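Output the structure for:
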Amino acid sequence: MAKDTRPDSPWAGAKPRTERPSRRERERERERQAEAGKRPPPSPARDDRRGARSDAPARGGGHRPAAADAAPSVPREAPSSREQRLYGLNACLAAFARRPEALRKVYLSEARIGALKTVLAWCVQRRIGYRVVEADDLDRLTASRHHEGVCFDLLRPEPIALSALLDAQPPAPTASLLLWLDGVGNPHNLGALLRSAAHFGVGGVIVPARAGLDVSGAAARVAEGAAEVVPLAHADDAQQALRDLHARGYALAATVPRDGAPLYATTLPRRLVLVLGAEGEGMSEPMIAAADLRLTIPGSGAIESLNVAASVAVLLGEYWRQSPPG
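As a prediction, the model looks like this:
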């Protein structure tokens, strides 16, 4: 028997039972319910690139975390002031190995899913967002084309005080080597000298607090993981720092381009702080005056000097030769 479809009938305008609402109608109904405070369970989120369910296994192992569902469709341009952005595969893996609890966001290319399998599993377990993005996105996120397909946002590590750095060094008269950077600020030089410092077992790097020197993403990438190995300590008062170093048995050696003692003809103190200045300007006169000795790297004379990163590698290699570990 046919339904009564008169205008005054309660059946007027009704759809047949067998007709299901369209997708658009269902979406509108969900919106109406949400506005009325009757929000239904959300539909499974989808990856904005592939249309795959976000709770489906990610290629390379693990699952996409629920936290990733809330990630913006366009990656944000900069981390918060409490975070630092690192990029480069070795730099990111080293940071994760040393301080995984600091991880806040991961961006990676599809090609890096396998290499970052452990990191992605950590993200899943702790509901940390990660996104698989294109190379152009990573270019914008890192302001570099040398990101190697991965970018991490992490909480910044707490600055290390000089006293804490010195407490971590072996006591006198055991051999110990530190670096003091007086005006060095180029991130690529900083990264390169940190890499050399890690290779030759330097106990730490000291910088004046007023310099505001920090390990940037570019420096960390060049350091290839060394930024997580070699601690960077801030000296609030340079004069007091020099007194503290002398009290711990350290001698200070200022590295100068000329008129210093030839490196290879000089017996280096076993407890030594090598002081290095910025390229061009060099180190400050007060630091040169405070040094116990001055060192010059001999060369052909064709150029005035090596850059600071190359100088560090040469100086550390000679120290290692004279005072091998053990």
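
When you work out contacts or count neighbours from here on, use the C-alpha atoms and nothing else.
Will do.

Now do the contacts for the spatially most central residue of the chain.
Taking C-alpha atoms, centre = their mean as the criterion, Leu86 is the residue nearest the geometric centre of the chain, at 3.1 Å. Leu86 is in contact with 92, 142, 151-154, 216-218, 220-221, counting by C-alpha atoms under 8 Å, 6 or more residues apart in numbering.

and the residues you listed, which of them are in helices?
Counting by DSSP state H, the part of those found in helices is 92, 142, 217-218, 220-221.

which among the contacts of Leu86 end up buried?
92, 142, 151-154, 216-218, 220-221 (16 or more other C-alpha atoms under 10 Å).

since we're on the closest residue to Ile297 other than its chain neighbours, how many residues are nearby?
The spatial neighbour of Ile297 that comes closest, neighbours along the chain excluded (C-alpha to C-alpha, 6 or more residues apart in numbering), is Leu263 at 5.4 Å. Residues near Leu263, counting by other C-alpha atoms under 10 Å, number 18.

try Leu252
What Leu252 shows, counting by other C-alpha under 10 Å, is a neighbour count of 25.

ok, Arg23 to Tyr250 distance?
From Arg23 over to Tyr250 the distance is 75 Å, taken as C-alpha to C-alpha, to the nearest Å.

Next: Arg294.
From Arg294 over to Tyr250 the distance is 15 Å, taken as C-alpha to C-alpha.

Enumerate every residue touching Thr255.
Applying C-alpha under 8 Å, 6+ apart to Thr255 gives the contacts 274-277, 294-296.

Assign a three-state SS to the residue nearest to it when sequence neighbours are not counted, would you?
Distance criterion C-alpha to C-alpha, 6+ apart; nearest residue to Thr255, sequence neighbours excluded, is Leu295 at 4.8 Å. Remark: Leu295 carries the secondary structure label strand [criterion: DSSP: H, G, I helix; E, B strand; the rest coil].

Okay, and Ser196 sits in which element?
helix 187-199 (DSSP states H and E).

another one to check against the first:
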Amino acid sequence: MLLYGRNPVLEALREGRISEVTLAKGVEESFVREIKATGATVRWTSRIELDQLVGTTQHQGIVAEVEDLAWASVDDILDRAEEKGEPLVVVLLDGITDPRNFGAIIRSAEVLGAHGVVVEERRSAPLSPVVAKTAAGATSYLPVAQTKNLPRLIDQLKEDGVWVYGAAGEAAQDIARTDFSGKLALVIGAEGEGLRRLVREKCDGLVRIPTRGKVQSLNASVAAGILLYEATKNR
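Coordinates of the predicted model:
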């Protein structure tokens, strides 16, 4: 897999997952020094050739070849919370198929202290270079898992004492008046469609983010970030 973008490639270098990078001619010298300080071998090419190589101009002048990103397991996420001695915070995604939204949610989840993200196999964007770039390196630190059946996983989490809250713009319950202490799963649905009926029914409660503007809903990744902040700010 071709990984591109400065933060994702730097994180992969620091992890030892890659040892050689390709830079576009004209990249600023300070960034070149930062790359060389990792011990990586540097190859040079034109920016146009990088555009053609990755099929986008959004590579920020750096590309590297890495093994495909690997899915974690749900158990990896549960173990992560246990090892840290923290109550679980996991983000469940119901139908997020846009890779940029997916990557942005992973980034917010890592930054705000969640223990992992879970998607349903057939209803998610794949772990791709676009996801990795948008996540800005967070895929190197946060477990991202798949499940075959999201409603069934919700049942399993609830049996383990996890409270499950779904985000819904029409919900009566305000996130600011919701008790997010204890083990927690936050469910984010697809833009436009929202949460599927069965997923909604499995949640312990539906919560909304108060808005003041005339636009009725937030971008899924923005909503996830706000919900995560509210849920984790007192932890």
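
that older thread, and the helix holding Ser196 of structure 1, how far from the chain's centre?
For helix 187-199 of structure 1, the distance from its own C-alpha centre to the chain's C-alpha centre is 14 Å (C-alpha atoms, centre = their mean, to the nearest Å).

and it, what other elements does it pack with?
helix 217-223, helix 308-322 (3 or more C-alpha pairs under 8 Å, 6 or more residues apart in numbering; DSSP states H and E).

list the buried ones in the longest one?
By that I understand helix 308-322 of structure 1. Counting neighbours by 16+ other C-alpha under 10 Å, one finds that the buried residues in helix 308-322 of structure 1 are 308-309, 311-320.

hmm, which two among those residues are most spread apart?
Val308 and Trp320 (18.1 Å; C-alpha to C-alpha).

Make CSV out of the ones in helices among the contacts of Leu86 of structure 1 and add distance to Ala121 of structure 1.
Formatted as CSV, the entries for those read as follows, by distance: C-alpha to C-alpha, whole Å:
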residue, distance to Ala121 of structure 1
Cys92, 15
Thr142, 24
Gly217, 24
Ala218, 26
Ala220, 24
Arg221, 23
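
closest to Arg32 of structure 1 among those residues?
Nearest to Arg32 of structure 1 among these, counting by C-alpha to C-alpha, is Thr142 at 40.6 Å.

residues contacting the closest one?
Thr142 of structure 1 neighbours (C-alpha under 8 Å, 6+ apart): 85-87, 151, 217.

ok, now with 10 Å
Contacts for Thr142 of structure 1 (C-alpha atoms under 10 Å, 6 or more residues apart in numbering) come out as 77-78, 85-88, 150-152, 217-218.

on that earlier part again, closest one of the buried residues of helix 308-322 of structure 1 to Thr267 of structure 1?
Comparing those against Thr267 of structure 1 with C-alpha to C-alpha places Tyr319 closest, at 9.0 Å.

Spatially nearest residue to that closest one, not counting backbone neighbours?
Leu268 (6.7 Å).

can you tell me which residue in structure 2 aligns to that neighbour?
In structure 2, the residue paired with Leu268 of structure 1 according to TM-score structural alignment is Phe180.

For that match, the count of nearby residues, please.
22.

and if you look at the one 4 residues further on?
Neighbouring residues of Leu184 of structure 2 were enumerated by other C-alpha under 10 Å; the total is 23.

Next, find the distance separating it from Glu67 of structure 2.
According to C-alpha to C-alpha, Leu184 of structure 2 and Glu67 of structure 2 sit 32 Å apart.

again, but for Gly113 of structure 2
As it turns out, when the distance is counted by C-alpha to C-alpha, Gly113 of structure 2 lies 26 Å from Glu67 of structure 2.

what do you get for Arg208 of structure 2?
Between Arg208 of structure 2 and Glu67 of structure 2 the distance is 39 Å, computed by C-alpha to C-alpha.

who has more neighbours, those two?
Summary of the neighbour comparison: Arg208 of structure 2 and Glu67, criterion other C-alpha under 10 Å, with Arg208 having more neighbours (20 against 10).

In structure 1, what residue corresponds to that one?
Arg208 of structure 2 maps onto Thr296 in structure 1 when the alignment is built from TM-score structural alignment.

First-to-last residue distance for stretch 57-73 of structure 2?
33 Å.

May I see the buried residues of it?
So stretch 57-73 of structure 2, judged by 16+ other C-alpha under 10 Å, has buried residues 59-66, 69, 72-73.

Let's see which of those residues end up in strands.
For these, the ones inside strands are 62-65, with DSSP state E as the criterion.

Let me have those in JSON lines, adding distance to Val32 of structure 2 as columns.
Conversion of these to JSON lines gives the following (distance: C-alpha to C-alpha, whole Å):
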{"residue": "Ile62", "distance to Val32 of structure 2": "10"}
{"residue": "Val63", "distance to Val32 of structure 2": "13"}
{"residue": "Ala64", "distance to Val32 of structure 2": "14"}
{"residue": "Glu65", "distance to Val32 of structure 2": "18"}
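
Which one of these is nearest to Leu78 of structure 2?
Ranked by distance to Leu78 of structure 2 (C-alpha to C-alpha), these are led by Glu65 at 30.4 Å.

burial of the closest residue in space to that closest one that isn't next to it in sequence, as a residue count?
Residue nearest to Glu65 of structure 2 in three dimensions, not counting chain neighbours: Leu2, with 4.5 Å by C-alpha to C-alpha, 6+ apart. By the other C-alpha under 10 Å criterion, the neighbourhood of Leu2 of structure 2 contains 15 residues.

Map Leu2 of structure 2 onto structure 1.
Residue correspondence, TM-score structural alignment: Leu2 of structure 2 in this structure matches Arg85 in structure 1.

That match contacts Gly217, correct?
Yes. Arg85 of structure 1 is in contact with Gly217 according to C-alpha atoms under 10 Å; the separation is 5.8 Å.
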